[in-house]
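Q: okay, sequence plus prediction incoming.
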Amino acid sequence: MATKSFDVVVIGSGPGGYVAAIRAAQLGLSTCVVEREHLGGICLNWGCIPTKAMLRSSEVFHLMHRAKEFGLKADNVGYDLDAVVKRSRQVAGQLSGGIGHLLKKNKVTVIMGEGTIPAKGKVSVKTDKGVEEITAKNIILATGARARELPGLEADGDLVWTYKAALTPKRMPKKLLVIGSGAIGIEFASFYNTLGADTTVVEVMDRVLPVEDAEISAFAKKSFEKQGMKIMQKAMVKKLDRAKGKVTAHIEVGGKVEKHDFDTVISAVGIVGNVENLGLEKVGVKLDRTHVVTDEYCRTGVDGLYAIGDIAGAPWLAHKASHEGTMVAELIAGKKAHPIKPNSIAGCT
């Protein structure tokens, strides 16, 4: 098979990768995207977008209970969890399809498969038809991140869920424990709590939503507690005893270990970069605790190799990844690019 050659090859098609590819194509560079799973990445398929769709359903449900305040009548208010999930998946599916359309419209080649970098300027893609070899003047790593799993708290899909199981629940939790109160943990806690799950959130730091301003944390905590959520701060889940239909959590708080029973646990204790199996060490890329070390222009120090988005470290935000993607595409095209200033990026939860 003839080797294909491109000016830019992007590995990963999340909000960093697809934006970088489209911008590169618009600037006249021949561009290829390599994606192993879903166009749009975690954000569109299993993250920001489907969680917001579910939160919208729970918000409307919450408002229906307050109909009377607005002079409206809503009797026998209920929900159908399967229908809520189905709507969320449809929203995600529609947007993922939209990314495919945008890439095609901008004449970006898409290869579905798993990419590795066997040598500088080369990308090898394992597809279901075999292996495709590509040469690339520039490679942009945009492989994102996945949920961090803590020993003893690993997900099993039945009693202990990661975000994927929490987005496609087989049942409605009655007593729910959410470990971690960052954006992901608190979104699920809020969704399930509003639909009637007895919800407890355990946070190791001294406040919920620890990356937000302290006053936002305090305000959010008050609001969640008013809605019936239990919040344990400066607390740590030491271990989970799993039995049939029940999990006993050993939670250390204030120097003592308390035992609490739940029927469902959602683990949301941060993320780790997808840096494995890419061949990065071999080509000389420096890694620091699961992320790629880059300069302010997302350069890895290896000529023609860039890293953007979650794989390049915090803040783990879609809009940061997109901005970096645009910047790198412009840099490759020889335009003047403004470097990233991480501390001036607005957060969002």
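A: Received, thanks. The structure presented is a predicted model; accordingly, all values stated were derived computationally and were not measured.

Q: contacts, neighbours, all on C-alpha from now
A: Noted.

Q: any idea which helix or strand carries Thr135?
A: Assessed by DSSP states H and E, Thr135 sits inside strand 130-141.

Q: in terms of secondary structure, what does the following helix or strand past that strand contact?
A: Downstream of strand 130-141, the next assigned helix or strand under DSSP H and E is strand 145-147. Strand 145-147 is packed against strand 271-273, with contacts defined by 3 or more C-alpha pairs under 8 Å, 6 or more residues apart in numbering; DSSP states H and E.

Q: report how many residues lie close to Leu39.
A: Using other C-alpha atoms under 10 Å, Leu39 has 28 neighbouring residues.

Q: do the one 3 residues further on as well
A: Counted by other C-alpha under 10 Å, the residues lying close to Ile42 total 22.

Q: how much space between the spatially closest residue to it that is not a sequence neighbour and Met64?
A: Distance criterion C-alpha to C-alpha, 6 or more residues apart in numbering; nearest residue to Ile42, sequence neighbours excluded, is Gly14 at 6.7 Å. From Gly14 across to Met64, the span is 35 Å (C-alpha to C-alpha, to the nearest Å).

Q: next up, a second structure to put side by side with the first:
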Amino acid sequence: MAENYDVIIIGSGPGGYVAAVRAGQLGLKTAIVEREHLGGICLNWGCIPTKALLRSAEILDHSNHLKDYGLVLEGKVSPDVKAVVARSRGVSARLNTGVGFLMKKNKVDVIWGEAKITKAATGAQPGEIVVSKSTKPVVEPQHPVPKNVKGEGTYTAKHIIIATGARPRALPGIEPDGKLIWTYFEALKPDFLPKSLLVMGSGAIGIEFASFYRSMGVDVTVVEVMPTIMPVEDAEISGIARKQLEKRGLKIFTKAKVTKVDKAANSITAHVETEDGKVQQIVADRMISAVGVQGNIENLGLEALGVKTDRGCVVIDGYGKTNVPGIYAIGDVAGPPMLAHKAEHEGVVCIEKIAGLPNVHPTDKSKVPGCTYCQPQVASVGLTEAKAKELGRDIRVGRFSFAFNGKAIALGEDQGLCKVIFDKKTGELLGAHMVGAEVTELIQGFVVAMNLETTEEELMHTIFPHPTVSETMKEAVLDAYGRVLNA
């Protein structure tokens, strides 16, 4: 007889495991199905290990500019790529183990294998999944299959949540091969540092890897089809980021596309078509394909059940509900923005709605912050200036340069900008955009302000500590209203 649960979650990435924790807290009998590694892509191959790599890159950058800080070091600091990768993998393994602990702590059963939904809930009858043996082998000893997990079999639940994440998108004819053309999987743990690298795509993944490898001394070229790098960001912010990246030695082509890749024994030649229709050949040791991701919706039984999908993602409402009763989706598989923190929030909202808690608010994607951890960092929330104008909003725009901020100058990182966008009539904060030192840690202040429906008046009367880079946030608000103090 099939074991029955209140909730079964397919996938243990940030959305899945956080949803499982919240379900356990609320007393729901919960199981989570995983086929490869607890923590999903984020903990094992994405957010966390990439930040460990970028931390090594940041320290290396600083060490090569010690004279700027009045310090002297005999000899040059050089990277040991194997040690850098080993540290990154160790950080990932620690958090992977932590997810297993959280499942045990919250009495969540872990089922190891690949799940397929065979029945949706109807009336008093629960939905059903069949779990088969995982076809994904364990590739690292530090990421083993956890002990005391359940395995193959049939399981039932009134509520089934799909949290299967996403995988790298491949362009026809330029598919990654794991050797010459990498995805983020290979880029995360290289056996060696290539002398030259071409990065196709300048979203967060592409730019972060471009920044990391440039810090490691690699000759990096970025090719982006859109007019600006990091195309979802405010154009002014991405322009500043581009100048700083180019100053570090990155070569960047925008309004350009890779049309063809020729492979040699140990290098590639990319045919890059520029805006004027001319084709330039770029030779590199390796290439990273970073042209986005696509949802993992295959082999889950969705088509047979009639679950609606759109452009490779499951269609949901603000609570994670699909068009089929008893089936939900959260995170990357449910569409953009494909960010771990969005997945976590959706997971909590979905579970709390299932549990019948009062006053559960649907996920508001307009208040999901985005962060890119290159050098310099980029962070944003809400509308860009262009989008606000496109929507017909009458706006005020405030800016404050890091060049006038005492803490940024003391850090030796005075090239940055904080930009805010307000509704001129109501004072509503519509968007905030930042580029510079540690802005990924600062953006949450604006997210909180937007969530509390704060106007410019409250922000102007908020006391920011001195000296901090956060003072740029208040000064940008003051600038929007003609009251800037330090510029």
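A: Now that the structure is in, tell me what you want to look at. All values derive from a computational prediction rather than experimental measurement.

Q: of Gly14 and Met64 of structure 1, who's got more company?
A: Set Gly14 of structure 1 next to Met64 and count neighbours by other C-alpha under 10 Å: Gly14 wins out with 28 against 18.

Q: you'd agree the more buried one is in a helix?
A: No. Per DSSP: H, G, I helix; E, B strand; the rest coil, Gly14 of structure 1 lies outside any helix segment and is coil.

Q: so who does it touch?
A: 39-44, 142-144 (C-alpha atoms under 8 Å, 6 or more residues apart in numbering).

Q: Cys418 of structure 2 too?
A: Cys418 of structure 2 neighbours (C-alpha under 8 Å, 6+ apart): 399-402, 432-435, 472-473, 476.

Q: what two of those residues are the furthest from one another?
A: Largest separation among the contacts of Cys418 of structure 2 by C-alpha to C-alpha: Phe402 and Ala432, giving 15.1 Å.

Q: who has more neighbours out of the two?
A: Using other C-alpha under 10 Å as the criterion, Phe402 of structure 2 and Ala432 rank with Ala432 on top: 30 against 22.

Q: check which helix or strand that one maps to.
A: strand 429-436.

Q: would you map the helices across the stretch 201-349 of structure 1?
A: 214-226, 280-283, 318-332 (DSSP state H, counting those that start in this stretch).

Q: nearest residue to the middle of structure 2?
A: Structure 2 has Leu339 as the residue nearest its centroid, 4.2 Å off, counting by C-alpha atoms, centre = their mean.

Q: contacting residues for that one?
A: 331-332, 370.

Q: from Lys104 of structure 1, how far off is the equivalent of it over in structure 1?
A: Correspondence of Leu339 of structure 2 to structure 1, assessed by TM-score structural alignment: Leu317. From Leu317 of structure 1 over to Lys104 of structure 1 the distance is 25 Å, taken as C-alpha to C-alpha.

Q: aligned to Phe224 of structure 1, what sits in structure 2?
A: With TM-score structural alignment as the criterion, Phe224 of structure 1 matches Leu245.

Q: cool, and Met172 of structure 1?
A: Match for Met172 of structure 1 (TM-score structural alignment): Leu193.

Q: count of residues packed around its match?
A: 18.

Q: and of the contacts of Cys418 of structure 2, the nearest to Cys350 of structure 2?
A: Ala432 (27.6 Å).

Q: who touches the closest one in this structure?
A: Going by C-alpha under 8 Å, 6+ apart, the list of residues near Ala432 of structure 2 reads 380-384, 418-421, 443, 446.

Q: Ile160 of structure 2 maps to what in structure 1?
A: Under the alignment (TM-score structural alignment), Ile160 of structure 2 pairs with Ile139 of structure 1.

Q: its match contacts Leu305, doesn't it?
A: Yes. Assessed by C-alpha atoms under 8 Å, Ile139 of structure 1 is found in contact with Leu305 at 4.9 Å.

Q: these two: who's more crowded?
A: Each of Ile139 of structure 1 and Leu305 has its neighbours counted (other C-alpha under 10 Å); Ile139 has more, 25 against 22.

Q: mean per-residue distance, the top helix by length along structure 2 versus structure 1.
A: If you go by DSSP state H, structure 2 has its longest helix at helix 81-105. Mean deviation of helix 81-105 of structure 2 from its aligned counterpart in structure 1 after superposition (mean C-alpha distance after the TM-score superposition for structure 1): 0.4 Å.

Q: just to revisit the earlier point, separation between the match of Leu339 of structure 2 and Ile311 of structure 1?
A: 11 Å.

Q: residues near His213 of structure 1, how many?
A: Quick fix: residue 213 of structure 1 is Asp, not His. Neighbours around Asp213 of structure 1, by other C-alpha under 10 Å: 9.

Q: so what corresponds to it in structure 2?
A: Match for Asp213 of structure 1 (TM-score structural alignment): Asp234.

Q: what about its match, distance to Ser202 of structure 2?
A: Relative to Ser202 of structure 2, and taking C-alpha to C-alpha, Asp234 of structure 2 is found at 14 Å.

Q: Glu252 of structure 1 matches what in structure 2?
A: Taking TM-score structural alignment, Glu252 of structure 1 has Glu273 as its aligned residue in structure 2.

Q: and for that match, the neighbour number?
A: Per other C-alpha under 10 Å, the neighbour tally for Glu273 of structure 2 reads 20.

Q: ok, for it, nearest residue in space, not its chain neighbours?
A: Val279 (4.3 Å).

Q: so Gly115 of structure 1 is in which element?
A: Gly115 of structure 1 is part of strand 114-119 when elements are defined by DSSP H and E.

Q: tilt between that strand and strand 130-141?
A: Computed by axes from the mean of the first three to the mean of the last three C-alpha atoms, to 10 degrees, the angle separating strand 114-119 of structure 1 from strand 130-141 equals 80 degrees.

Q: hang on, the earlier thing: just give me the closest of the contacts of Gly14 of structure 1 to Gly279 of structure 1.
A: Thr143 (12.9 Å).

Q: please consider this matter closed, and thank you.
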